[in-house]
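Q: return atomic coordinates for the entry below.
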Amino acid sequence: MNLHVIDTGFFKLDGGAMFGVVPKSIWETTNPADERNLCNWAMRCLLVECGDKLILIDNGIGDKQDSKFLRHYFLSGDASLKSSLNGAGFSTNDVTDMFLTHLHFDHCGGGVERKGDGFELTFPNAQYWSNADHWAWATKPNPRERASFLTENILPMQDSGHLQFLLNDSRPFEDIDFLFVSGHTEKMMIPRVRYKGRTICFMADLLPSVGHIPLPYVMAYDTRPLLTMEEKASFLKEAADNEYVLFLEHDPHNECCTVKHTEKGIRLDRTFKLSEI
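A: A predicted model of the protein is given here:
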């Protein structure tokens, strides 16, 4: 197995929304905001070479949205989905499986491209993986999340015939299993990859950054924040006990971290690049 970091650029979100009830005077020490109260966030994806499979986990925001939409998010950075794939020695045609932790636009927007007046899959040879409960949630969205579930990002997967649903106990990929969590959104999936004797956990929005490790640091975007706290507590204890490597999708500076037990609860242990494993 080989793992590659796929950087797709940065975007900005409101710092208060990203840290919920935690005061700015506390969270800005790890994630400083600009004059608009916006913080910079990565859209960092993971490419897994596993046997005859080339599995991409999440794919960023994409570039098909109009300027009115994109101007709210201040996209930046030199990296893009395709350039990062090319840098790893691959093209969009090589991806066999496009795994989506959930269908919010910053996690799945790069999987569909605009083609004339319609849309086509960015990865034409790939199966696109979601799960039935989350798909139903995303295609009939509640008012709170409607702006995050964009039909042009989602429905072309089904229309193309490439959509697959992961079941709770299914294992379609060797050396990868999945944790289902529902605090952020219904049935978000956290892939756990066994690699070089370690467990690499792709954290998606269960833990956006190292600044979110303390339990009360929960995003206002979460639909069930108290459930997020329960899920974080359970996961972080397991991660500290077993020295999991946490791969951080949104942390603007840190690719990976580990956590440890302290008198104040679970806290950051160390940060490092995936290539250092």
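Q: from here on, contacts and neighbour counts on C-alpha atoms
A: Will do.
Q: please enumerate the helices of the protein.
A: Using DSSP state H, the helices found in the chain span residues 15-19, 24-27, 67-70, 81-87, 105-108, 132-139, 151-159, 225-242.
Q: helices or strands up against the fifth one?
A: If I follow you right, that is helix 105-108. Packing partners of helix 105-108 (3 or more CA pairs under 8 Å, 6 or more residues apart in numbering; DSSP states H and E): helix 151-159.
Q: ok so, going back, right, so of the helices of the chain, which gets closest to Met219?
A: Across those, Met219 has its closest neighbour in helix 15-19 (4.5 Å, CA to CA).
Q: helices or strands up against that closest one?
A: Going by 3+ CA pairs under 8 Å, 6+ apart, helix 15-19 lies up against helix 24-27.
Q: what ranges does the stretch 51-200 of the chain have for its strands?
A: Secondary structure of the stretch 51-200 of the chain, counting by DSSP state E, counting those that start in this stretch: strands at 53-57, 97-99, 112-115, 118-121, 127-130, 163-165, 176-181, 188-195, 198-202.
Q: could you also give me the structure for this second sequence? I'd like to compare it with the first:
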Amino acid sequence: MNLHIIDTGFFKLDGGAMFGVVPKTLWNKHNPADEKNLCSWAMRCMLVEDGNKLMLIDTGLGDKQDDRFFGFYDLHGDATLISSIREKGYDVTDITDVILTHLHFDHAGGAVRYKTDRSILIPTFPNATYWSNEEHWQWATNPNPREKASFLKENILPLQESGQLKFIKKGMSPFQHIDFIHVDGHTEQMMLPVISYKDQKIIYVADLLPSSFHVPLPWIMSYDVRPLLTMQEKEALLEKAADEKYILLFEHDPIYEAALVEKAEKGIKIQERGDFINFI
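A: Next up is the predicted model:
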């Protein structure tokens, strides 16, 4: 098995929204905001090569929205989804599976692209099976008013129309070395891939823990639809990660790719954080 970080660039989101009830005097020390109160966040995907499978976890923001849409998020950085995949020696036709933790636009936007004439939307990865779960799919295609702006039909419906979409049932996995934790605090039935690599387990924590700064229990995004449930789910995952030395891989942390956590007198804390390669 080979594991690769796939960088897709950075975007900006409101610091208050990303840290919820935590005062700016605290969170601004970790991820300083600009004059608009916006902080930079990574869109970090993962590529897993396992036998004849080449699996991509999440797809970043993509490039098919208009300038007005992108202007809200101040995209920056040189990396893109496709350029980073090619940098690892692969192409879009090599991807066999795309695992979408959930269908918010910053996770699923790169799953679909325009054909050359920009009149037809098609899956970015023509030979891949795209994986979601039925409960989240129903939630995303019939969105509540709070999340409606995060579920863009152009990112979602072409996957079903192409015939490339399949669902993962809770407690099951179509992959030999990847299992899933299903959580409901951020959005309905978000899937966190748990990768068994050698004698380690790596959890791609998606938006349950968008960054290493979100390890303290009260540090929860305002975007979460059920913040108290997020806190419970986060506590359970962090307890297990500390006990079993799981590697946490962060999708949005602008500085640190991965971390280990440990138990302390006041709860779970970061033991070590840095580049993913240093942990495997």
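Q: got a TM-score for the two of them?
A: Here the superposed chains carry a TM-score of 0.99, computed using TM-score structural alignment, normalised by the length of structure 1; 277 aligned residues with a CA RMSD of 0.6 Å.
Q: on that earlier part again, could you dump the helices of structure 1 to TSV with distance to Asn168 of structure 1 and mean neighbour count?
A: Output for the helices of structure 1, formatted as TSV (distance: least, CA to CA, whole Å; neighbours: other CA atoms under 10 Å):
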stretch	distance to Asn168 of structure 1	mean neighbour count
helix 15-19	29	20
helix 24-27	35	14
helix 67-70	34	10
helix 81-87	29	18
helix 105-108	21	22
helix 132-139	10	16
helix 151-159	20	17
helix 225-242	16	17
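Q: okay, those helices in TSV with distance to Leu46 of structure 1 next?
A: Listed next are the helices of structure 1 as TSV, based on distance: least, CA to CA, whole Å:
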stretch	distance to Leu46 of structure 1
helix 15-19	22
helix 24-27	27
helix 67-70	24
helix 81-87	10
helix 105-108	12
helix 132-139	21
helix 151-159	19
helix 225-242	19
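Q: closest one to Arg36 of structure 1 among those?
A: Using CA to CA, the helices of structure 1 put helix 15-19 closest to Arg36 of structure 1, at 9.3 Å.
Q: closest one to Lys187 of structure 1 among the helices of structure 1?
A: Nearest of those (CA to CA): helix 132-139, 5.4 Å.
Q: who's in contact with that closest one?
A: 102-103, 149, 151, 154, 165-166, 185-188 (CA atoms under 8 Å, 6 or more residues apart in numbering).
Q: how far away is the spatially most central residue of structure 2 from Lys269 of structure 2?
A: Nearest residue to the geometric centre of structure 2 (CA atoms, centre = their mean): Ala206, 3.7 Å. Plainly put, Ala206 of structure 2 is 18 Å away from Lys269 of structure 2 if you go by CA to CA, to the nearest Å.
Q: now do Ser222 of structure 2
A: 22 Å.
Q: circling back to that earlier point, nearest to Thr8 of structure 1, of the helices of structure 1?
A: Going by CA to CA, the one of the helices of structure 1 nearest Thr8 of structure 1 is helix 81-87, 4.6 Å.
Q: tell me which of the strands of the stretch 51-200 of structure 1 sits nearest to Trp27 of structure 1.
A: strand 198-202 (22.6 Å).
Q: what angle separates the closest one from helix 225-242?
A: 160 degrees (axes from the mean of the first three to the mean of the last three CA atoms, to 10 degrees).
Q: tally of neighbours for the residue lying closest to Thr8 of structure 1 once chain neighbours are set aside?
A: With CA to CA, 6 or more residues apart in numbering as the criterion, Thr8 of structure 1 has its nearest non-adjacent residue at 4.2 Å, and that residue is Ser80. If you count neighbours by other CA atoms under 10 Å, Ser80 of structure 1 ends up with 22.
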